[in-house]
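**Q** Whatever this is, show me its structure:
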Amino acid sequence: MANTPQAKKRIRRNARRATVNRNRVSRIRTFVKQVEAALEAGDKATAVTALAQVQPELARGVAKGVFHKNTASRKFSRLTRRVAALS
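**A** Just a heads-up that it's a prediction; the model follows:
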């Protein structure tokens, strides 16, 4: 249990940040799922459009510190390869 006022404040702050970060990660996963759904359906036009929306969301996740740079790069690279293979 936190004893100092600073430690108590840190606990409150961490809880708020965890909520914000959880929402960010969820939003990014939603965009990724849209690309994957288009890939499953075989709809290249929709997949390309969804992929264009995923890239800035992943970059924003990196900038905000919820994803490592290499993780975002790997996810985008794999999605890009799967979309390119649709033809």
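
**Q** C-alpha only now, for contacts and for neighbours.
**A** Noted.

**Q** was I right about Thr46 contacting Ala38?
**A** Yes: at 6.0 Å, Thr46 and Ala38 qualify as touching, with contact defined as CA atoms under 8 Å.

**Q** Proceed likewise with the subsequent sequence, for comparison:
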Amino acid sequence: MANTASARKRIRQTEKRTIRNRARRSRVRGFLRKVEQAIAGGDQAQARDALQAAQPELHRAATKGVFHPNTVARKLSRLSARIKSLGAAAQA
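**A** So this is what the prediction gives:
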């Protein structure tokens, strides 16, 4: 257990930050789930809209330190490539 006042304060700060980060991570997962469902449904327009809604949330999570910026970039790149391939599959 923490013995000093500063250590007790750090524990309080960590608890608050953990709660906030958990909410942010959960929110991002919800946005990603909507994109995945749209891709699975095969609707490119809906998937594109869902990705546009998810993008700012992902970047915000990276800014706040919940996700590494490269992780966000990788996720967005892979999702947009999958959405793009939906259009190619529909044309073929």
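
**Q** Any idea what the TM-score is?
**A** Overall, the chain-to-chain superposition scores 0.97 on the TM-score scale (TM-score structural alignment, normalised by the length of the first structure); 87 aligned residues with a CA RMSD of 0.6 Å.

**Q** Mind giving me the packing neighbours of the helix or strand Arg29 of the first structure falls within?
**A** Take DSSP states H and E as the rule and Arg29 of the first structure turns out to sit in helix 5-41. For helix 5-41 of the first structure, the packing partners by 3 or more CA pairs under 8 Å, 6 or more residues apart in numbering; DSSP states H and E come out as helix 44-64, helix 69-85.

**Q** on average, how far is it from the matching bit in the second structure?
**A** By mean CA distance after the TM-score superposition for the first structure, the fitted helix 5-41 of the first structure averages 0.5 Å away from its aligned residues in the second structure.

**Q** Any buried residues in that helix, and which?
**A** Neighbour-count burial for helix 5-41 of the first structure, with 16 or more other CA atoms under 10 Å as criterion, is recorded at Asn21, Arg24, Arg27, Ile28, Phe31, Val32, Gln34, Val35, Glu36, Ala38, Leu39.
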